[in-house]
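> compute the structure for the input listed below.
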Amino acid sequence: MNEKVVHPDLVGRTIFLTGASGFIGSHLLKRLIKEGCEVHISVRNSSSLWRIEDVVDNCICHTIDLTDSDNVKSTLKKIKPDIIFHLAAYGVDYRQQNIHKAVDININASINLFEIFLENKGFRFLHTGSCFEYGHKDTPISEADLPNPRSVYGITKAATVQLLSLMSKQAQRGNLVILRPFGVFGEFESDYRFFPLVIDKLSRKLLLQMTGGEQVRDYIYVDDLIDAYIMASVVSLPNRVEIMNIGTGKGILLNEIALSIAKQLGANENLPQFGAIPYRPDEMMYLVANIEKAKGILGWKPKTSIEKGIENMIIWYKRKYAVCKYE
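Model (predicted):
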């Protein structure tokens, strides 16, 4: 993780972070600790803490069920956080298709947290939305585009945004920021995800079976996303509720990413087998963010090229798995 200048408006703030053991949440946790915050995190009995084992002693862990409103209320009444970062979710992994769990975790848990946040009169609530709230589009997506989700994950995420926005309006208080990340990549990603999968296969000289790789995606390096979270937690907002897309604003083909990884590894460019597997029936072929709103409100922009992000990932991968670049 890059060294960052401490943001003076965050020093000493009491933070409650959900999803801290996940890919994005672990990066955010480490950044918040560096920012001098008092960070409280929610964990489950089943949570794997491998991503945060080096910093877990620098935060306060609470084993709670976010879908249990009484459990959430008693915990947050004690903590009284200034800022809540809500990253816990179900369905990011496309294999997670249980509708009941999606409703419980994505909708009910979010309502529980925001309800207590409003009661406690906290400073700001940052909710993590998703680009999958939008559905199929053929041009860069702006926040003005109407949601048209096609998956359990996207539908429950979109519903949550509507409900939290309504709650804020009815309460006439509670600064609510919804960040909608597009593709995110970086160190500590789960092995099943695209970047780690490609790096793993090509590092070991294995054939990589892919679709044609003609899907256009907007991938932002995780450190740049964390910068957006930090800025969104402290800047003045034009409105009580703000929704912002977070990406690079540029699309790239998946097959180009695979070839870029192969090049950096010194791997044979014929190892990626494009077209070896079919596209999914509901495949989204274009998913790119319009990020002008976030740039304007946050004074933020992504800084890391996809090539540099891949280089960082490969270095981390080799360190983790002791896989050496082959000639």
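
> please count neighbours and contacts with C-alpha atoms only from this point.
Noted.

> the stretch 201-327 of the chain: helices as residue ranges?
Ranges of helices within the stretch 201-327 of the chain are 222-232, 254-265, 292-298, 306-321, based on DSSP state H, counting those that start in this stretch.

> I'd guess residue 191 is in a strand, am I close?
No: using DSSP: H, G, I helix; E, B strand; the rest coil, the assignment for residue 191 is coil, not a strand.

> looking at the helices of the stretch 201-327 of the chain, which is buried most?
Neighbour counts (mean count of other C-alpha atoms under 10 Å) averaged over each of the helices of the stretch 201-327 of the chain peak at helix 222-232, with a mean of 21.

> what about residue 40, which helix or strand?
Using DSSP states H and E, residue 40 sits in strand 38-43.

> out of the helices of the stretch 201-327 of the chain, flag the one nearest residue 283.
Nearest to residue 283, of all the helices of the stretch 201-327 of the chain, is helix 254-265, at 12.9 Å by C-alpha to C-alpha.

> quick one: residues in contact with that closest one.
For helix 254-265, contacts defined as C-alpha atoms under 8 Å, 6 or more residues apart in numbering pick out 198-199, 202-203, 212-217, 268-269, 272, 274, 307, 310-311, 314, 325-326.

> sorry, back to before: mind giving me the packing neighbours of the strand holding residue 40?
strand 14-18, helix 23-34, strand 60-63 (3 or more C-alpha pairs under 8 Å, 6 or more residues apart in numbering; DSSP states H and E).

> following up with a second sequence; could you model it the same way so I can compare the two?
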Amino acid sequence: MSTILLTGATGFLGSHLLESFIKQGLDVIVLKRTTSDTWRINHLLDKVKIYNIDKVDFKTVFSDEKVDVVINTVCSYGRTNESLIDIINSNLIFGLNLLNEAIKNNVQTFINTDSLLPRNLNDYSLSKAQFADWLSQRSEKIQVINFKIEQMYGPKDDTNKFLPWLMNEMIAKTDDINLTSGIQKRDFIYITDVVAAYDLVLQKTMSLPKWSQFDIGTNIFTEVKEFVLILAGEVEKLNKSKIAYKLKFGKIPYRKGDVMIPELDNTKLIGLGWKPKVTIIEGIQKILKD
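Purely as a prediction, here's the structure:
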């Protein structure tokens, strides 16, 4: 059984990964900050070993523990007015320090969480791409698996992301909900399907090369407008109130450089035996039941 060092365990993806690893009986070491909000994983804290990384350095963690696999899910999107330095520290410098210590201590595998956004779209995507460059360059010294994820969604997501924000607006019965025209397409993937990809690849590390990169997505591209209308329909059923007429498509412009349809190729992941299982309607229903 592998010992996993998990970063970002208090976040959306990290918390769902931790839940899955604990259910499988894996040994997990969690890195967090003393200021981290642990609401997503409070029920799991007594089942893992925790290091507060603002109190203990990486060198101490790796000298105290025999780590087989590092899984890095830490990121800063820059959505809450973080400075450029904060974004780079989270997405690049933190990862480089972690990678360097993992190599020094003969860790078998480093699994990273990356983005499918174009490299130069914004500070977030550039810093994530730069870290992926370093991972590829260092993969001769440690096995690296880089996951590039599309539009994942599910329960316990950050409220400043699009879907939770929109759902809250609908449930709060806001008068007008201003949106773009919504013709941009996204590959909406439910969080349990993302976790299943990590679980599968974790089981197959021994058969993978020193450098692997996988796109995680359903390969089904849905217009944002269609997704929003599906969500509105499910909320209407739940609350027995009309919502669709409040959706003002085209009232706000697209973000600069907004991607109209992402580039994604999930054939390598499919080839390993992974398959997405949750449809958009099923995923939305699951969130609304939580």
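
> which stretch of the second structure lines up against the strand holding residue 40 of the first structure?
Here strand 38-43 of the first structure aligns to the second structure at residues 27-32, judged by TM-score structural alignment.

> quick one: buried residues of that stretch?
27-32 (16 or more other C-alpha atoms under 10 Å).

> which residue in the first structure aligns with residue 213 of the second structure?
That one, residue 213 of the second structure, aligns with residue 243 by TM-score structural alignment.

> just checking, that match touches residue 175?
No: distance between residue 243 of the first structure and residue 175: 11.4 Å, which falls outside the contact criterion (C-alpha atoms under 8 Å).

> and the corresponding residue of the second structure for residue 22 of the first structure, how many neighbours?
Aligned by TM-score structural alignment, residue 22 of the first structure pairs with residue 11 of the second structure. Neighbourhood size, residue 11 of the second structure [other C-alpha atoms under 10 Å]: 22.

> now residue 11 of the second structure: how far from residue 95 of the second structure?
Residue 11 of the second structure sits 16 Å away from residue 95 of the second structure, going by C-alpha to C-alpha, to the nearest Å.

> same thing with residue 137 of the second structure?
To residue 95 of the second structure, residue 137 of the second structure is 14 Å away according to C-alpha to C-alpha.

> please identify which of the two sits among more neighbours.
residue 95 (24 against 12).

> quick one: which helix or strand includes that one?
Using DSSP H and E, residue 95 of the second structure sits within helix 94-104.

> among the buried residues of stretch 27-32 of the second structure, which one sits closest to residue 45 of the second structure?
residue 30 (9.1 Å).

> could you measure from that closest one over to residue 248 of the second structure?
Going from residue 30 of the second structure to residue 248 of the second structure by C-alpha to C-alpha gives 43 Å.

> so how far does the helix holding residue 95 of the second structure sit from its counterpart in the first structure?
Helix 94-104 of the second structure, aligned to the first structure and superposed, deviates on average by 1.5 Å (mean C-alpha distance after the TM-score superposition for the first structure).

> quick check: that helix aligns to which part of the first structure?
So helix 94-104 of the second structure is aligned with residues 109-119, judged by TM-score structural alignment.

> which parts of the matching stretch are buried?
Result for stretch 109-119 of the first structure [16+ other C-alpha under 10 Å]: buried residues 109-118.

> identify the single longest helix in the first structure, thanks.
helix 152-171 (DSSP state H).

> for the match of residue 22 of the first structure, which non-adjacent residue is closest in space?
In space, and not counting its chain neighbours, residue 11 of the second structure is closest to residue 40: 7.5 Å by C-alpha to C-alpha, 6 or more residues apart in numbering.

> surely the one you found meets residue 14?
No: Residue 40 of the second structure is beyond contact range of residue 14, at 9.5 Å (criterion: C-alpha under 8 Å).

> tell me which of the two has more neighbours.
residue 14 (23 against 18).

> doesn't the residue nearest to residue 11 of the second structure lie inside a helix?
No: with three-state DSSP as the criterion, residue 40 of the second structure is located in coil rather than a helix.

> correct me, but residue 128 of the first structure touches residue 90?
No: assessed by C-alpha under 8 Å, residue 128 of the first structure is found out of contact with residue 90, at 11.9 Å.

> and residue 135 of the first structure, which of the helices and strands packed on strand 38-43 of the first structure is closest to it?
Residue 135 of the first structure sits nearest to helix 23-34 of all these, at 22.2 Å, using C-alpha to C-alpha.

> run the angle between that closest one and helix 222-232 for me.
60 degrees (axes from the mean of the first three to the mean of the last three C-alpha atoms, to 10 degrees).

> helix 23-34 of the first structure vs the second structure, mean deviation?
In the superposition against the second structure, helix 23-34 of the first structure averages 0.5 Å from its aligned positions (mean C-alpha distance after the TM-score superposition for the first structure).

> counting contacts, what elements does that helix pack onto?
Packed next to helix 23-34 of the first structure, using 3+ C-alpha pairs under 8 Å, 6+ apart, are strand 14-18, strand 38-43, helix 222-232.
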